[in-house]
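Sequence and predicted model, in that order:
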Amino acid sequence: MNKLTPGGNMRWESMRMILPEHREAWLKHQEENKKVQQPVLDEQHWQEFEYILSEAMEYHQLLTFIFWHDGHFYEIIGHCHFINNTQEQFHILTVDEEIHYLKFDVLINLALH
């Protein structure tokens, strides 16, 4: 549609620009819309995780931890070095020799790597 087309809004036709503040707000809004609510795991999932963890810790196997943080899912691959029941977190040693602490309540999935 150009300015001469009937039905066009000639008054606002020349104002097709977005202020940087509006663009940032729009991008932030789009990012907020992409967020996912944290899934709730049932007892059966926790029993399966317990079995996988015991096998992996006994035979020193790599695990893939998928966890939820701030509306997004993330993945850590490593060995479960220690399970801290008092602080309710896993101590994970990655392949890069980094230690991550992962809370029980953010864990979404656990699988052998």
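That came through fine.

Could you use CA atoms for every contact and neighbour count after this?
Fine.

for this structure, what spans make up the helices?
20-33, 43-59 (DSSP state H).

Export the ones you listed to CSV and append columns for distance to residue 91 and mean neighbour count.
Formatted as CSV, the helices of the chain follow (distance: least, Cα to Cα, whole Å; neighbours: other Cα atoms under 10 Å):
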stretch, distance to residue 91, mean neighbour count
helix 20-33, 30, 11
helix 43-59, 12, 13
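
for comparison:
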Amino acid sequence: MEEFDQRIAYAIEYNLLVKVIFWSDSFTSDITGRVHFVNSINYQLRIESETGEFHRISFKDVVGIAVLA
């Protein structure tokens, strides 16, 4: 988890795109966008996708995070 935290912090600081891979209905899904907000109370990421939509992803569902250059 610490590695994910570092990647998220880096992406927020430099406003970089991230690809988040997460569990959804027993399958893995992915979304590409910018980290808009990290809710540490509810343990959720708020991602603004490339299409402008906002998605909430629970920390427990995250499988991987990659920072895209």
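Nice, thanks for sending it over. Nothing here was measured: the structure is a model prediction, and the numbers come from that model.

how about the helices of structure 1 in JSON lines, adding distance to residue 94 of structure 1?
Converted to JSON lines, those look like this (distance: least, Cα to Cα, whole Å):
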{"stretch": "helix 20-33", "distance to residue 94 of structure 1": "29"}
{"stretch": "helix 43-59", "distance to residue 94 of structure 1": "14"}
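
Show where the strand ranked longest in structure 1 falls in structure 2, residue numbers please.
Taking DSSP state E as the criterion, structure 1 has its longest strand at strand 72-84. Aligned using TM-score structural alignment, strand 72-84 of structure 1 spans residues 27-39 in structure 2.

And the longest strand of structure 1, what's buried?
76, 77, 78, 79, 80, 83 (16 or more other Cα atoms under 10 Å).

Aligned to residue 9 of structure 2, what sits in structure 1?
In structure 1, residue 9 of structure 2 lands on residue 54 (TM-score structural alignment).
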